[in-house]
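Engineer: Could you look at this predicted model? Sequence included:
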Amino acid sequence: MTMEKLIIATRGSQLAMWQAEYVKSELEKKFPDMSIEFSVITATGDKILDKPLALIGGKGLFTKEIEDVMLSGGAHLAVHSLKDVPTELPSGLKLAAITKRDDVRDVFLSHKYKNIEDLPEGAVVGTTSLRRQMQLRSMRPDLCIKNLRGNVNTRLRKLADGEYDAIILAYVGMKRLGLLESVPFAEPISDDIMIPPSGQASLGIEIIDDPEVAKIAETLNDPNSALAAKIERDFVSRLEGSCQVPIAINAKVDDDNVVVRAQVGLPDGTEILEESLEADKNSAEDLGSKLADIMIEKGAKELLARAEAMAFKEERCERF
């Protein structure tokens, strides 16, 4: 017997609602007789907009309030950007499905310049991601990195108002909201240059620990994306990583093979440790942990401890 009503918990941003609507639409195709409703929740990460995420501290900045509602019986299922989901979940909840991964790349956005190489010396680039800051600085140590918070539309407005020469966002969010055409220069950045974070471009379907809800959620699971997610999340878990440290990790899964690449380093880009591993898909489940162990042997944990001490110390850009 199929559930009569399913309640989906989600954040209220435009992108979060797109994601929740997408999941609702997919489930309605599979369970046409089931009523599906939303419970829209404001997360801590949406409330505190005057500080970089790295300085707010704690885990689950975009998931905790949603999880509290689920645990109190207010929702059966939550739709998250997988990159926001901590590797450890509260008792009573589980990650039941990973949707098919979209384009994992970041995107360069500017009203004046074509790409990172085209930026003049001292150009102001907006990002709150310590990973992106590390990668940008390793390429262009002359750039001035300025904190950038708010939803996608807020960030684009700040760019249009001239607060930044360029900003870096996830390509998939811009694509899903149909906003790529709104910026004169929007160039995807090769993931060979800028390795994405764990979980980028997949949705994580978190559920209450209930067999009937699990059966419903599991119909959304993409096996290759789920394998990639496990590898990436195992890597972050083994390193005990959080948003307070710069970690890049991406697993590419094809029919027979898995290649995983990772970077950890300092936010100023002066030290970066990069490694990769490859395995047959049938023996790749532990690849994330294996790669983490290799990097730990080479000093990754000590490097990340130094990175956390640096956190996000915003520099003063000359024109501000």
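Structural biologist: Done, it's in.

Engineer: For the rest of this, base every contact and every neighbour count on C-alpha atoms.
Structural biologist: Noted.

Engineer: Endpoint to endpoint, stretch 30-38 covers what distance?
Structural biologist: 18 Å (CA to CA, to the nearest Å).

Engineer: got the contact list for it?
Structural biologist: 2-10, 24, 28 (CA atoms under 8 Å, 6 or more residues apart in numbering).

Engineer: among these, who's most crowded?
Structural biologist: Neighbour tally across these (other CA atoms under 10 Å): the maximum, 28 neighbours, falls on residue 9.

Engineer: show me the residues around it that make contact.
Structural biologist: For residue 9, the contact set (CA under 8 Å, 6+ apart) comprises 38-41, 66, 69-70, 75-79.

Engineer: before we move on, back to that, would you reformat the contacts of stretch 30-38 as JSON lines and include secondary structure and distance to residue 276?
Structural biologist: Below are these laid out as JSON lines (DSSP: H, G, I helix; E, B strand; the rest coil; distance: CA to CA, whole Å):
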{"residue": "2", "secondary structure": "coil", "distance to residue 276": "44"}
{"residue": "3", "secondary structure": "coil", "distance to residue 276": "44"}
{"residue": "4", "secondary structure": "coil", "distance to residue 276": "47"}
{"residue": "5", "secondary structure": "strand", "distance to residue 276": "45"}
{"residue": "6", "secondary structure": "strand", "distance to residue 276": "41"}
{"residue": "7", "secondary structure": "strand", "distance to residue 276": "40"}
{"residue": "8", "secondary structure": "strand", "distance to residue 276": "37"}
{"residue": "9", "secondary structure": "strand", "distance to residue 276": "36"}
{"residue": "10", "secondary structure": "strand", "distance to residue 276": "35"}
{"residue": "24", "secondary structure": "helix", "distance to residue 276": "37"}
{"residue": "28", "secondary structure": "helix", "distance to residue 276": "40"}
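
Engineer: ok, second structure coming up, stack it against the first:
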Amino acid sequence: MDRHIKIGTRGSKLALWQANWVKSAIEKSGNGEWKAKVELVIIKTKGDKILDVPLAKVGGKGLFVKEIEEALLDGRIDLAVHSMKDMPSEIPEGLCIGAVPERETPKDVLISGKGLLLSELPAGACVGTSSLRRAAQLRRARPDIDIVPLRGNLDTRLKKLEHGDMDAIILAAAGVKRMNFESRITEYLDEDIMLPAVGQGALCIETRENDPEIEPVIGPLNHQETRSVVMGERAFLNCLEGGCQVPIAAHGKIERGIFTLSGLVADVDGKTIIQETLSGPETESETIGTDLGNCLLTMGAKQILENLKV
């Protein structure tokens, strides 16, 4: 039986790499029972159109997914491929996270023009990032450096570094590796310096709920351990009602059946950072995520998040 499947994606090189990876995986997963013709449908999102303003100032949630979700809801596409860290905490009614493939490393990396580690950068060095999460943690680790806005795709960001506009930039390791720029990485940042974004390094395959045509197609792509960990991180984010442009970080892992989640909420200048870790059975990752979120709220995160909304 032949199937024609349309995958919605953003048009950046990294987004297309991710969508093509899913396309290839689907084409290989038919086991002879069916053959899929898979087509990519490129959709421009609000986050792609506004490149001259820091994302935190654009406002709103789902800056890189909303238009793609609309296409999924109205049937123009059959599934969507996103970076999990771009997914807002709430998913529109009628849609769901259909599959979560195995995660790439969730860490952030430093790429510096002269090959200097974060600890070696001189006072006053310019480090590029538009992420409030990264900026807050950078200010905690190195209050003596200057943080400058950095937007655009991976190529654009690397070119700004090459042109000497800044001394170093911070990027997600997963994207750098997927685009074959791993040799440019100066340093993988430890979690005690830079806790990752919720879902960083993981892909999200979003579908319509209870879609009998698509569920068996994407089922083989789901990696259950990754899904359990990511859903725990997202439960933490949802408890805090945070989007991808808020200084919230979390990373979970499963070892010997135990799920451990570290979470963080920071103010923008990095002077107040509230952080805690909780553990429990891996089957209860979402409950642990919610509990950790409530824990941070009582520790002062609620005031920080309310101040950000002003």
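Structural biologist: Thanks, I have the structure now. Since we're looking at a predicted model, the values are computed, not measured.

Engineer: these two touch, right, residue 288 of the first structure and residue 232?
Structural biologist: Yes: in this structure, residue 288 of the first structure is within contact of residue 232 by CA atoms under 8 Å, at 5.7 Å.

Engineer: what number of residues lie near the closest residue to residue 280 of the first structure other than its chain neighbours?
Structural biologist: Spatial nearest neighbour of residue 280 of the first structure, chain neighbours left out: residue 257 (4.6 Å); criterion: CA to CA, 6 or more residues apart in numbering. Counted with other CA under 10 Å, the burial measure for residue 257 of the first structure works out to 14 neighbours.

Engineer: check contacts around residue 257 of the first structure.
Structural biologist: Counted by CA under 8 Å, 6+ apart, residue 257 of the first structure has contacts 278-281.

Engineer: thinking again about what came up before, filter the contacts of residue 9 of the first structure down to the buried ones.
Structural biologist: Buried subset of the contacts of residue 9 of the first structure (neighbour count, 16 or more other CA atoms under 10 Å): 38-41, 66, 69-70, 75-79.

Engineer: Without its sequence neighbours, what residue ends up closest to residue 57 of the first structure?
Structural biologist: What sits nearest to residue 57 of the first structure in space, not counting adjacent residues and going by CA to CA, 6+ apart, is residue 244, at 7.0 Å.

Engineer: How about the secondary structure of the one you found?
Structural biologist: coil (DSSP: H, G, I helix; E, B strand; the rest coil).

Engineer: For the stretch 151-300 of the second structure, just list every one of the strands.
Structural biologist: Chain-ordered strands for the stretch 151-300 of the second structure, with DSSP state E, counting those that start in this stretch as the definition, fall at 168-172, 187-188, 203-208, 248-255, 258-266, 273-281.

Engineer: Now do the SS call for the equivalent of residue 132 of the first structure over in the second structure.
Structural biologist: Counting by TM-score structural alignment, residue 132 of the first structure corresponds to residue 134 in the second structure. Following three-state DSSP, the label given to residue 134 of the second structure is helix.

Engineer: if I read this right, residue 134 of the second structure contacts residue 194, doesn't it?
Structural biologist: Yes: Residue 134 of the second structure is in contact with residue 194 according to CA under 8 Å; the separation is 6.9 Å.

Engineer: Would you tell me what helix or strand residue 112 of the first structure is located in?
Structural biologist: Secondary structure from DSSP states H and E places residue 112 of the first structure outside every helix and strand.

Engineer: What residue in the second structure is paired with it?
Structural biologist: In the second structure, residue 112 of the first structure lands on residue 114 (TM-score structural alignment).

Engineer: Contacts only, for that match.
Structural biologist: Counting by CA under 8 Å, 6+ apart, residue 114 of the second structure makes contact with residue 167.

Engineer: The same query, at a cut-off of 10 Å, please.
Structural biologist: By CA atoms under 10 Å, 6 or more residues apart in numbering, the contact set of residue 114 of the second structure is 121, 167-168, 186.

Engineer: Kindly report the same for residue 133 of the second structure.
Structural biologist: Residue 133 of the second structure touches 194-197, 244-249, 264-268, 270, counting by CA under 10 Å, 6+ apart.

Engineer: hmm, which two among the residues you listed are most spread apart?
Structural biologist: Largest separation among the contacts of residue 133 of the second structure by CA to CA: 244 and 270, giving 17.3 Å.

Engineer: neighbour-wise, which of those two wins?
Structural biologist: Remark: of residue 244 of the second structure and residue 270, residue 244 carries more neighbours, 27 against 21, as counted by other CA under 10 Å.

Engineer: do you know how far the more buried one is from residue 59 of the second structure?
Structural biologist: Distance, residue 244 of the second structure to residue 59 of the second structure, using CA to CA: 11 Å.

Engineer: Show me whatever sits in contact with both of those two.
Structural biologist: Counting by CA under 10 Å, 6+ apart, no residue touches both residue 244 of the second structure and residue 59.

Engineer: from the buried ones among the contacts of residue 9 of the first structure, which ones fall inside helices?
Structural biologist: Under the assignment DSSP state H, those contribute 66, 69-70 to helices.

Engineer: Now render these as TSV, adding distance to residue 211 of the first structure.
Structural biologist: Shown next, in TSV, are these (distance: CA to CA, whole Å):
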residue	distance to residue 211 of the first structure
66	20
69	19
70	15
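
Engineer: which residues of the stretch 51-200 of the second structure fall in helices?
Structural biologist: Under the criterion DSSP state H, counting those that start in this stretch, the stretch 51-200 of the second structure carries helices at the ranges 55-58, 66-73, 132-141, 154-162, 173-178.

Engineer: With the first structure overlaid, how far apart is the first one on average?
Structural biologist: In this case it means helix 55-58 of the second structure. On superposition with the first structure, the mean distance recorded for helix 55-58 of the second structure (mean CA distance after the TM-score superposition for the first structure) is 0.4 Å.

Engineer: Then the second one?
Structural biologist: Helix 66-73 of the second structure, aligned to the first structure and superposed, deviates on average by 1.3 Å (mean CA distance after the TM-score superposition for the first structure).

Engineer: middle-most residue in the first structure, spatially?
Structural biologist: Residue closest to the mean C-alpha point of the first structure, counted by CA atoms, centre = their mean, is residue 83 at 3.0 Å.

Engineer: counterpart of that one in the second structure?
Structural biologist: Checking TM-score structural alignment: residue 83 of the first structure goes with residue 85.

Engineer: Tell me which residues touch that match, please.
Structural biologist: With CA under 10 Å, 6+ apart, residue 85 of the second structure has these contacts: 106, 196-204, 230, 234, 243-245.

Engineer: Type out the PyMOL command that picks the buried ones from the residues you listed.
Structural biologist: PyMOL command restricting those to the buried ones, with burial defined by 16+ other CA under 10 Å:
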select buried, resi 106+196+197+198+199+200+201+202+203+204+230+234+243+244+245
